[in-house]
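Chemist: only geometry, no sequence info:
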């Protein structure tokens, strides 16, 4: 005679069937099985999907919640304390040192100085020649003395006018030499000799007429104050805290001086 098993033995009070050998364990009611999404494909409320980091934790390579990703640094950024700079369309280039820039300007000064010396010597020789011709007019008592003096005075006036025109042409030459060569070539003869080049920081191209003029005229304006302003402009790269060695004239024109 068989009797039913006592309560609590061999029966599941919640109506679940006992696990058979080789069968995977069943999840409690209301919880999805591991490796399978719940009905509808949506995770249970409060549980992250598989492959996602738990709430409050950031996956590698993902921006923090609420903060947009920062764009890559633009061209013109400096590699700290290395003397190099990244310029658009040129890549990483080496900045010209102040010593190299000084030697380049010294060479330019010698070139301009030689041209000025030739012009001034020619003008001085003409003036001395006219003075010598006036002495040949003799004494004021001699006949024709006044006519000779008048003739030589007219010659002197013409010589001084020519000398003034030459000096103005020299000033124009100095303007065009620095301005146009930087504008279209990116370098004067001195910078070419030192292997330097002036380029726009934003594009890596030559400064152009506008940029070259701005870079030239700022030191020239400073020269009106006993050349002290010009000296400060040329020394201003020492005061640049960006690491680009830009002078005030460089920054105004948006250019940097680099090694070729």
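Modeler: Received, thanks. All of these numbers come straight from a predicted model, not from anything done at the bench.
Chemist: C-alpha only now, for contacts and for neighbours.
Modeler: OK.
Chemist: residues in contact with residue 245?
Modeler: 95, 97, 98, 237, 238, 256, 257 (CA atoms under 8 Å, 6 or more residues apart in numbering).
Chemist: Which ones among these map onto helices?
Modeler: Of the positions in those, residue 98 sit in helices, assigned by DSSP state H.
Chemist: For ChimeraX, write a command that selects the buried ones of the contacts of residue 245.
Modeler: Filtering these down to the buried ones (16 or more other CA atoms under 10 Å) takes a single ChimeraX command:
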select :95,97,237,256,257
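Chemist: Of the contacts of residue 245, which is the nearest to residue 198?
Modeler: Checking those against residue 198 by CA to CA gives residue 257 as the nearest, at 4.5 Å.
Chemist: then this one, side by side with the first:
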């Protein structure tokens, strides 16, 4: 099994993916629904906001599921030289594991109020989880995030 990826690289990879998927999809959806006033309290604007958020979430779910099932990496993970691996053997996630991981990461936000709290606990879980530094979406899919960097010339793997 390659060494575990550090939390900083995982965070930056998520930020890259969120920008890569979230910004274009949100902009396109905002244009389609005719603009969104995020400071309005009208039910029409709330509906527009929900539509934009829902489509963006669906796009991220599909992106994450497809990329992990095919490569074990998203574009952000490639840039940060990390990948998702099956805990049992270090291989690229099975299609089922990839989609479970993507769903547990993305879909809880559908639930008003509580969804964000679950998401926050989920992503912070790796800060205290031992020994594999798994988030809840990793535990659900039986995956870990590992480094793809090769060992330096001295033969010692990079520390995570």
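Modeler: That came through fine. Every value quoted in this text rests on a predicted model; they were computed, and no experiment measured them.
Chemist: so what number do they get for TM-score?
Modeler: The TM-score (TM-score structural alignment, normalised by the length of structure 2) is 0.71; 131 aligned residues with a CA RMSD of 2.4 Å.
Chemist: picking that back up, looking at the contacts of residue 245 of structure 1, which are in strands?
Modeler: Of the contacts of residue 245 of structure 1, the ones assigned to strands by DSSP state E are 256, 257.
Chemist: mind putting the contacts of residue 245 of structure 1 in JSON lines, distance to residue 157 of structure 1 included?
Modeler: Converted to JSON lines, the contacts of residue 245 of structure 1 look like this (distance: CA to CA, whole Å):
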{"residue": "95", "distance to residue 157 of structure 1": "51"}
{"residue": "97", "distance to residue 157 of structure 1": "49"}
{"residue": "98", "distance to residue 157 of structure 1": "46"}
{"residue": "237", "distance to residue 157 of structure 1": "46"}
{"residue": "238", "distance to residue 157 of structure 1": "48"}
{"residue": "256", "distance to residue 157 of structure 1": "47"}
{"residue": "257", "distance to residue 157 of structure 1": "46"}
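Chemist: In terms of secondary structure, what does the helix or strand harbouring residue 54 of structure 2 contact?
Modeler: If you go by DSSP states H and E, residue 54 of structure 2 is part of helix 43-70. Under the contact definition 3 or more CA pairs under 8 Å, 6 or more residues apart in numbering; DSSP states H and E, helix 43-70 of structure 2 sits against helix 7-33, helix 95-106.
Chemist: so what corresponds to residue 108 of structure 2 in structure 1?
Modeler: Residue pairing (TM-score structural alignment): residue 108 of structure 2 is matched to residue 222 of structure 1.
Chemist: can you pull the contacts of that match?
Modeler: Residue 222 of structure 1 makes contact with 228, 229, 230, 231, 233 under the criterion CA under 8 Å, 6+ apart.
Chemist: in the helix holding residue 54 of structure 2, what's buried?
Modeler: 45-46, 48-49, 51-54, 56-57, 60-61, 63-69.
Chemist: Residue 100 of structure 2 touches residue 140, doesn't it?
Modeler: Yes - applying CA atoms under 8 Å as the test, residue 100 of structure 2 and residue 140 come out as touching, 6.9 Å apart.
Chemist: counterpart of residue 62 of structure 2 in structure 1?
Modeler: Using TM-score structural alignment, residue 62 of structure 2 sits opposite residue 176 in structure 1.
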